[in-house]
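S.K.: Sequence first, then the predicted structure, then my questions.
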Amino acid sequence: MGLTEIKDRIAAAETAAGRVPGSVTLIAVSKVQPAARVEAILEAGQKVFGENYVQEAAGKWPGWRATFPGVEVHMIGPLQTNKLKQALEIFDAIHTIDRAGLAEKLARQVQARGACPQLFVQVNTGSEPQKAGILPEDADAFIASCRALDLPLTGLMCIPPEDQDPAPHFTALAGIAARNGLAGLSMGMSSDFEAAIAAGATHVRVGSAIFGARSYT
């Protein structure tokens, strides 16, 4: 499909939803992609990328950032507390704040550093036992606890169940964000980002539709 087509579809979805042009940030999900593919997208002018693994990001992004100034790298995978310090050195945003222990350790690290990336709380809108994220009924209290730790939250993130219509999940996340005064909504992937934009997404995470299928071998 390619980067240009995805950008065109995002622009069309913004227009259809009555959104301000350019109000949706495209996160190009570059995890497990060959270097040549990522470099081609960097050379095409894409500025925001998403990674799932701290070690993988640490191995490749310092070099690319030196060559391509102004690039942002966002953490969109589960974050282990023992990788937190390294993550704060690499990532401009973390989309997967999902438990009290992580929030508490993050608050201590942020205070020590005097700087903080953009932070999104991951909400498990489908209440799936195998999936990370705060349960919807616990989201308000968790957001309040993060704020009590002086964590400056940007917004919320979700990954709807694969076997369900994503639209109600996007609407539910937008509702939680609205009542908590959070503007950021990280939701929507290759198969459903237009529905996410219609529901208010500010960040969409698109990988295979830009780079091609991943190879995990």
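M.R.: Cool, got the structure.

S.K.: switch to C-alpha atoms for all contacts and neighbour counts from now on
M.R.: Noted.

S.K.: Show me the strands in the protein, by range?
M.R.: 25-29, 48-51, 72-75, 93-97, 118-122, 153-157, 184-186, 203-206 (DSSP state E).

S.K.: The third one - contacts with which helices or strands?
M.R.: Strand 72-75 sits against strand 48-51, strand 93-97, with contacts defined as 3 or more C-alpha pairs under 8 Å, 6 or more residues apart in numbering; DSSP states H and E.

S.K.: next one: the longest one to chain centre, how far?
M.R.: In other words, strand 93-97. Strand 93-97 sits 6 Å away from the centroid of its parent chain (C-alpha atoms, centre = their mean, to the nearest Å).

S.K.: go on, stretch 111-130?
M.R.: Computed by C-alpha atoms, centre = their mean, the chain-centroid distance of stretch 111-130 equals 9 Å.

S.K.: Stretch 65-82 too?
M.R.: Relative to its chain's centre, stretch 65-82 lies at 11 Å (C-alpha atoms, centre = their mean).

S.K.: take a look at this one as well, against the first:
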Amino acid sequence: MPPIEDDMPAGRLAAISATIARTAALAGRDPAGVELIAVSKTHAVEAIRPLIAAGQRSFGENRVQEAQAKWPALKAETPDIRLHLIGQLQSNKAMDAVALFDAIHALDRPSLAEALADAIARTGRTPTLFVQVNIGAEEQKGGCAIGDLPALLARCRALDLSIAGLMCVPPQDVEAAPYFALLAKLAREHGLAELSMGMSSDYETAVLIGATAVRVGTALFGTRG
């Protein structure tokens, strides 16, 4: 990743966008097929506005309640913002999530699929849905177990939920490429086109392996003091 000036949001955004474009080209991919999600969790509105001003339109939040406090006003000001829920979602928050988010990356169990289907039917909103896979089989992480993925996707189909793709967070401090490759293989096997994978430390690897959405926080917002 090229050096990035911490005090220049527009410069950070331009550098990361250029890296994504270059990496996609190396992989023989159209750079337009990779969505850069700026992970704005824990960051105040004042830190987000400069990135919006620089042209960034996709943002990611971990918690419904935090997003509700920040994003309705920002989305009213800039209607083409696309907001992604990238953290774990409780079933009792499904209605709030569907009402606010344009994409939900955390579908990981049948009960949540049922809650989301009900919320979609009630609100008429149809956010893009990703099934999160616990790709490293880590007990402390959310996500559907690899072995449970076929049954969960079948349940989603039965509920008439349209699943765009798969999402993962690989284990820390190990090479991410094998986990990204496994997620890509699972997506191919199930006929899913989208892959939400890659963060600040490994988004280039993710793009090489086929990511259609990368979730970048620190590299865009800088290190918090």
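M.R.: All right, it came through fine. If you're wondering where the values come from, they're calculated on a predicted model, not measured in any experiment.

S.K.: Could I get the TM-score for this pair?
M.R.: Laid over one another, the chains give 0.96 as their TM-score (TM-score structural alignment, normalised by the length of structure 1), with 215 aligned residues with a C-alpha RMSD of 1.0 Å.

S.K.: just to revisit the earlier point, out of the helices and strands packed on strand 72-75 of structure 1, which is closest to Gly70 of structure 1?
M.R.: strand 48-51 (8.9 Å; C-alpha to C-alpha).

S.K.: So what touches that closest one?
M.R.: Strand 48-51 of structure 1 is contacted by residues 25-31, 57, 71-77, 205 when judged by C-alpha atoms under 8 Å, 6 or more residues apart in numbering.

S.K.: which one of the residues you listed sits closest to Glu162 of structure 1?
M.R.: Distance to Glu162 of structure 1, by C-alpha to C-alpha, is smallest for Arg205 among the contacts of strand 48-51 of structure 1, at 15.1 Å.

S.K.: Translate the closest one into the numbering of structure 2.
M.R.: Using TM-score structural alignment, the equivalent of Arg205 of structure 1 in structure 2 is Arg215.

S.K.: Could you point out the longest helix of structure 2?
M.R.: Scanning structure 2 for the longest helix, with DSSP state H as the assignment, gives helix 9-26.

S.K.: Packing partners of it?
M.R.: helix 45-53, helix 203-209, helix 218-221.

S.K.: From the chain's centre, how far out is that helix? Work that out for me.
M.R.: Counting by C-alpha atoms, centre = their mean, helix 9-26 of structure 2 comes out at 18 Å from the chain centroid.

S.K.: by how many degrees do that helix and helix 45-53 diverge?
M.R.: 50 degrees (axes from the mean of the first three to the mean of the last three C-alpha atoms, to 10 degrees).

S.K.: Apply the buried test to the contacts of strand 48-51 of structure 1 and list what passes.
M.R.: Among the contacts of strand 48-51 of structure 1, those buried by neighbour count (16 or more other C-alpha atoms under 10 Å) are 25-31, 57, 71-77, 205.

S.K.: And the furthest pair within the residues you listed?
M.R.: Thr25 and Ala57 (19.9 Å).

S.K.: Matching Glu128 of structure 1 against structure 2, which residue comes up?
M.R.: Looks like Glu128 of structure 1 aligns to Glu138 there (TM-score structural alignment).

S.K.: burial count for its match?
M.R.: 12 (other C-alpha atoms under 10 Å).

S.K.: Now for the nearest residue in space to it that is not next to it in sequence, how many residues are close by?
M.R.: Leaving out its chain neighbours, the residue that sits closest to Glu138 of structure 2 by C-alpha to C-alpha, 6 or more residues apart in numbering is Pro171, at 7.6 Å. As a burial measure, Pro171 of structure 2 scores 15 neighbours (other C-alpha under 10 Å).

S.K.: Translate Pro171 of structure 2 into the numbering of structure 1.
M.R.: Under the alignment (TM-score structural alignment), Pro171 of structure 2 pairs with Pro161 in structure 1.

S.K.: Quick check: its match vs Arg99 of structure 1, distance?
M.R.: From Pro161 of structure 1 across to Arg99 of structure 1, the span is 20 Å (C-alpha to C-alpha, to the nearest Å).

S.K.: Now check structure 2 for the residue matching Trp64 of structure 1.
M.R.: In the superposition onto structure 2, Trp64 of structure 1 corresponds to Leu74 when matched by TM-score structural alignment.

S.K.: for Ile90 of structure 1, same thing?
M.R.: Residue pairing (TM-score structural alignment): Ile90 of structure 1 is matched to Leu100 of structure 2.

S.K.: got a list of what its match touches?
M.R.: Here Leu100 of structure 2 is in contact with 68, 72, 83 (C-alpha under 8 Å, 6+ apart).

S.K.: now the second one: how far from Gly147 of structure 2?
M.R.: Between Pro72 of structure 2 and Gly147 of structure 2 the distance, using C-alpha to C-alpha, works out to 38 Å.

S.K.: Okay then, goodbye and thanks.
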